[in-house]
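**Student:** need a 3D model of the sequence below.
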Amino acid sequence: MPTATDLLQEITEPAAEQQGVRLLLWRDDLAHPELPGNKARKLKFNLAAARRQGHHKLLTFGGAYSNHVAAVATAGRLFGFNTIGLIRGEPTAVPNPTLAQAAADGMALHYLDRTAYRRRAEPDFIAEQLARFGAAYVLPEGGTNALALPGCAELVTELQAQTAFDAVAVAVGTGGTLAGLLTGLAGEQQAVGVAALKNGSFLRAEIDTLTQQAQDRIFTNYSVQTDYHFGGYAKYSAPLLAFIQQFGVRHGVLLDPIYTGKLLFGVLDLIKQGYFRRGSTVVAIHTGGLQAWAGWHERFGRAG
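**Tutor:** You can find the predicted model right below:
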């Protein structure tokens, strides 16, 4: 297992040097050999609650390439929970790499058409699933709920033990990781979220709701950047893929095309624009998600 010191990497980029900004990368993708990144942090206190409530089964929702579904399946294997994944879409003759690995980790996969899947957060629908599958601890899509936040806040504590910094930056899907980071920041520290999906302005309300639930507080020391989605969730372009490839060559770091590639592209563009004050230290968070590459190559080929 790497130490916290191993997880912090200096990123030397011309744009940062020109603007007088120190850029660091927190490698949460290396935090655990089998269960790294923000999805593991979101699960930590949820798994403790499941045990405390006497549950032996986890039930969750996700798309066919979901990092969250993959993480829940792995957590079930590692920590002794049975797992059920309710997957959006139709089953295929050969499951994609994400779902194949989830099944190998012991997850029972069941499929919901899009109409049914849209009801995934409705109490009546959840009750129907529990009647069907038996008592289980229910995890929402993406793993984002109030109990996800303290696990993400621990990342800030670990980071603060290593270095002083002025801002953290993270990719945003459901908003849970950014909300958790906000609850751990101190003083004048800021957070920047880079939305991975199109029309992400609604995310601020989602984040505010989460921090209100978790700490009865709404934070103002953050922004959600909505210009770096490259067409929408899981959408991509040649410039994004070129950036990921070049970043890997320069820094020896593999980014993913859904979250962290967009994050670093966005952070470097914000630095070029002078968004961060000269002399500041900015820490981008690599939240993992690299399992998605296998499915990405299957869908789009090696060029994608």
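**Student:** please make it C-alpha for all contacts and neighbour counts, starting now.
**Tutor:** OK.
**Student:** which parts of this structure are strands?
**Tutor:** Ranges of strands within the chain are 8-11, 22-27, 57-62, 82-88, 107-112, 137-139, 167-172, 190-195, 222-225, 281-286, based on DSSP state E.
**Student:** do you know which of these lies nearest Phe45?
**Tutor:** Across these, Phe45 has its closest neighbour in strand 137-139 (11.5 Å, Cα to Cα).
**Student:** one more, for comparison:
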Amino acid sequence: MSGNLELEITPPRIDQIRLPILDQRSLTLNVLRLDQIHPLVTGNKWFKLKRNIAHIQQKGFTRVLSFGGAYSNHIRTLAGVGKILNIETIGIIRGELAEPLNPVLEFAQEQGMLLHSIDRASYRQKYKDKLLDKLRSRFGDFYLLPEGGSNELAVKGCEALAHFVPKVSGQPGSCVALPCGTGATMGGLVRGLAYRREVTVLGFSVLKAPGYLAAEVARWIHAVSCKQPPAWRVIDDYHCGGYAKSNAELAAFMDFWEANSNIPLEPVYTGKMFYGLFKLIESGYYPEGTEILAIHTGGLH
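**Tutor:** This next block holds a predicted model:
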């Protein structure tokens, strides 16, 4: 295996959103553009992968296998990293591989990832020895990276996101918002923001699974001795039907956003976060003077 772990990552810029509703409520809304850090490896996924890739290289693995759905940003980014660093990648995809492939899976395949589908019943057993032994018999030995790349190494990598959150003095402080699919990124961010009492972290679940991601975030926070984490909350109200699902309200918001902003969104993650964020703004959730930082986690294809 060859390749250099250190990709040329561009420090993410912060863009301000200017809309009448924000002025009316004396709110500031900025966007942390993780979608702009690298042409192939974008968003929060690099922060989740970096420490895993270092571990893989240190252990001498030449092949990485991971799991994901048909629209998994993790699968897409893993394929891009594998291409750049010359690591063989295998993506085990939930459900059928419908032709033509969607843009996520098409990109992964173009980067050299071997795609293999399994049915949903088998997918639910993805960490059982029976399935893993079957996969090793088929593909040879591999380093197993969990679905979404979510493990302690990933969470530790996401702690670095706290460095991009500006310090705010005075009241009411600031709020950091991000979409949540596994809770690992949010868990790492909360850990990285320890002792930052002026910050509140809001995660917008993209899953139709009330309470699940809040429990996952809590699990990652409590996995280490995280003293004085900031206030945090996972909001389950804006999944719009579940993962990769949509509805008329989300579609209307996406049209509104496209007409009023030059920052591109997608409907699986970032679209739902901004949809929920603006619903909260309209409801008066945020006190006047709050500075909101929305993390754009990528996922644009």
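**Student:** TM-score them against each other, please.
**Tutor:** TM-score of the superposed chains, computed with TM-score structural alignment, normalised by the length of the second structure, equals 0.88; 289 aligned residues with a Cα RMSD of 2.2 Å.
**Student:** TSV please, covering the strands of the first structure and showing mean neighbour count and distance to Leu264 of the first structure.
**Tutor:** Below are the strands of the first structure laid out as TSV (neighbours: other Cα atoms under 10 Å; distance: least, Cα to Cα, whole Å):
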stretch	mean neighbour count	distance to Leu264 of the first structure
strand 8-11	16	11
strand 22-27	21	9
strand 57-62	23	25
strand 82-88	23	29
strand 107-112	18	33
strand 137-139	21	29
strand 167-172	25	9
strand 190-195	24	9
strand 222-225	18	12
strand 281-286	24	7
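**Student:** any chance of JSON lines for those, columns distance to Ala49 of the first structure?
**Tutor:** JSON lines is the format used below for these (distance: least, Cα to Cα, whole Å):
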{"stretch": "strand 8-11", "distance to Ala49 of the first structure": "30"}
{"stretch": "strand 22-27", "distance to Ala49 of the first structure": "27"}
{"stretch": "strand 57-62", "distance to Ala49 of the first structure": "11"}
{"stretch": "strand 82-88", "distance to Ala49 of the first structure": "15"}
{"stretch": "strand 107-112", "distance to Ala49 of the first structure": "20"}
{"stretch": "strand 137-139", "distance to Ala49 of the first structure": "9"}
{"stretch": "strand 167-172", "distance to Ala49 of the first structure": "25"}
{"stretch": "strand 190-195", "distance to Ala49 of the first structure": "28"}
{"stretch": "strand 222-225", "distance to Ala49 of the first structure": "29"}
{"stretch": "strand 281-286", "distance to Ala49 of the first structure": "26"}
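**Student:** for Lys272 of the first structure, find the nearest of those.
**Tutor:** The closest of these to Lys272 of the first structure is strand 22-27. By Cα to Cα, the value is 12.3 Å.
**Student:** and the angle from the closest one to strand 167-172?
**Tutor:** Here the directions of strand 22-27 of the first structure and strand 167-172 differ by 50 degrees (axes from the mean of the first three to the mean of the last three Cα atoms, to 10 degrees).
**Student:** where in the second structure does strand 22-27 of the first structure fall?
**Tutor:** Strand 22-27 of the first structure corresponds to residues 28-33 in the second structure, going by TM-score structural alignment.
**Student:** mean shift of the matching stretch relative to the first structure?
**Tutor:** Stretch 28-33 of the second structure, aligned to the first structure and superposed, deviates on average by 0.9 Å (mean Cα distance after the TM-score superposition for the first structure).
**Student:** ends of stretch 132-149 of the first structure, how far apart?
**Tutor:** Terminal residues of stretch 132-149 of the first structure are spaced 30 Å apart (Cα to Cα, to the nearest Å).
**Student:** in the second structure, which residues correspond to that stretch?
**Tutor:** With TM-score structural alignment applied, stretch 132-149 of the first structure matches the range 138-155 in the second structure.
**Student:** got it, and stretch 197-208 of the first structure?
**Tutor:** Going by TM-score structural alignment: stretch 197-208 of the first structure matches residues 207-218.
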